[in-house]
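Undergrad: Just the structure for this:
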Amino acid sequence: MRGGSVRQSLASIILTFEAVVMFFAALVIFGLKALPAPLALGGGAAVCVLLLLNVVLLRFRWGYALGWGLQGVIVAACFLVPTLAIIAVIFIGLWIYSMIKGAQIDREKAAWAAAQAEAE
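TA: Modelled structure (predicted):
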C-alpha cells in the first residue's frame, strides 16, 4: 500500500480482520440455527467477500461509505446472535478510530510535506 494514506492502511487492516471474524460469526449463526443453513453460510460468505473487496475499493472515496455500510451489516448480525454485539462494538470502535485518527495523521503528513517543499 505504498503511497496510500494512513487512513486507508488502518481501514484495510480492520476490514481484513473483520472478514476473518465474520467468517467465524457465520459459523456461529449456522451452529445456533439462527438462520437456515444456506442463508447463514451464504450470507456469511457474501459479507466476508464484501469486506475483503472493500479493502481494494478504499482507493475510491465511496469505498469508505461502503465500509460504513458493512459496519451496519455487522450490527444487523447482532439481532441474530446478541453476543456478537461485543464484536460489533470493538470493530466499529476501531473503524471510527481509524477514520478519525487516520485522517488526522494524513492531514499532518500533507502539511509537513508542504512545509518541506516550501523550505526547499
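
Undergrad: CA atoms for contacts and neighbours, from now on please.
TA: Will do.

Undergrad: helix or strand right after whichever strand or helix holds Arg7?
TA: Under the criterion of DSSP states H and E, Arg7 resides in helix 6-31. Scanning forward in sequence from helix 6-31 by DSSP H and E, the next helix or strand is helix 37-57.

Undergrad: compare with the first, here's sequence two:
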Amino acid sequence: MTRRFAGIVVGSETLAVFLGALVAWAIAKAQGNEAHTSYLVVGLVLAVLCIVSAGSLRRPWGVTLGWLIQLATIASAVIVPMMLIVGVMFAALWVTALHQGRKMDALTLSASSRAGEPPRE
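TA: All right, here's what the predicted structure looks like:
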C-alpha cells in the first residue's frame, strides 16, 4: 500500500507542477523576463521526474526521488509564490502516504501470517 499511496500522491503532483510551470512561464513572458523559457523547461523536467518517481517506487531510490521532488516543488515558490502552498500540501500528503502505507503494510503482513498465507506484496 505504501507504493500505491505514494504513487498516487506523486502522480497527482505531476499536474500541479505542470500547471505551475505554465504559470511561471506566462508571468515571466508577460513581464519580458528573458528566463521564461527556462522556467517552462525546468517545470517540465520536474513534472517528468514526478512520473518517473511514481513508477520507480519499487526501487530503493524511488522514495528518495520522491523526497527530492517534494523539496523542489516547495523551492519553486521562489518563482511562483503560490507554489509554496501547493508544495506544502503535497509534502504533507507524501508524509501521510508513507506513514499510513507502512502501517497498512504491517497490518496486512501480520494478518496474513496469522492466517498462514504467504505474505503478499
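
Undergrad: quick one, the helix holding Arg7 of structure 1 and helix 37-57 angle?
TA: Calculated by axes from the mean of the first three to the mean of the last three Cα atoms, to 10 degrees, helix 6-31 of structure 1 forms an angle of 170 degrees with helix 37-57.

Undergrad: Please list all residues in contact with Ile8 of structure 2.
TA: The contact partners of Ile8 of structure 2, taken as Cα atoms under 8 Å, 6 or more residues apart in numbering, are Ala54.

Undergrad: hmm, back to that, show me how far the helix holding Arg7 of structure 1 is from its chain's centre.
TA: A distance of 7 Å separates the centroid of the chain from that of helix 6-31 of structure 1, by Cα atoms, centre = their mean, to the nearest Å.

Undergrad: again with stretch 87-106 of structure 1
TA: 9 Å.

Undergrad: ok, now how distant is the counterpart of Gln100 of structure 2 in structure 1 from Pro82 of structure 1?
TA: Correspondence of Gln100 of structure 2 to structure 1, assessed by TM-score structural alignment: Lys101. Noted for Lys101 of structure 1: a distance of 29 Å to Pro82 of structure 1, by Cα to Cα, to the nearest Å.

Undergrad: So what's the residue count around Gln116 of structure 1?
TA: 10 (other Cα atoms under 10 Å).

Undergrad: That one and Ala110 of structure 1: what is the separation?
TA: 10 Å.

Undergrad: For Lys29 of structure 2, which non-adjacent residue is spatially closest?
TA: Excluding its sequence neighbours, the residue lying closest to Lys29 of structure 2 (Cα to Cα, 6 or more residues apart in numbering) is His36, at 5.4 Å.

Undergrad: just to revisit the earlier point, what about Lys101 and Pro82 of structure 1, which has more around it?
TA: A side-by-side neighbour count of Lys101 of structure 1 and Pro82, using other Cα under 10 Å, places Lys101 first with 15 against 12.

Undergrad: right, and that one touches Leu10 too?
TA: No: counting by Cα atoms under 8 Å, Lys101 of structure 1 stays clear of Leu10, with 9.3 Å between them.

Undergrad: how big's the offset between the biggest helix by length in structure 2 and structure 1?
TA: Scanning structure 2 for the longest helix, with DSSP state H as the assignment, gives helix 83-114. Taking mean Cα distance after the TM-score superposition for structure 1, the mean distance separating helix 83-114 of structure 2 from the aligned residues in structure 1 is 0.7 Å.

Undergrad: Output the contacting helices and strands for that helix.
TA: helix 2-30, helix 60-75 (3 or more Cα pairs under 8 Å, 6 or more residues apart in numbering; DSSP states H and E).
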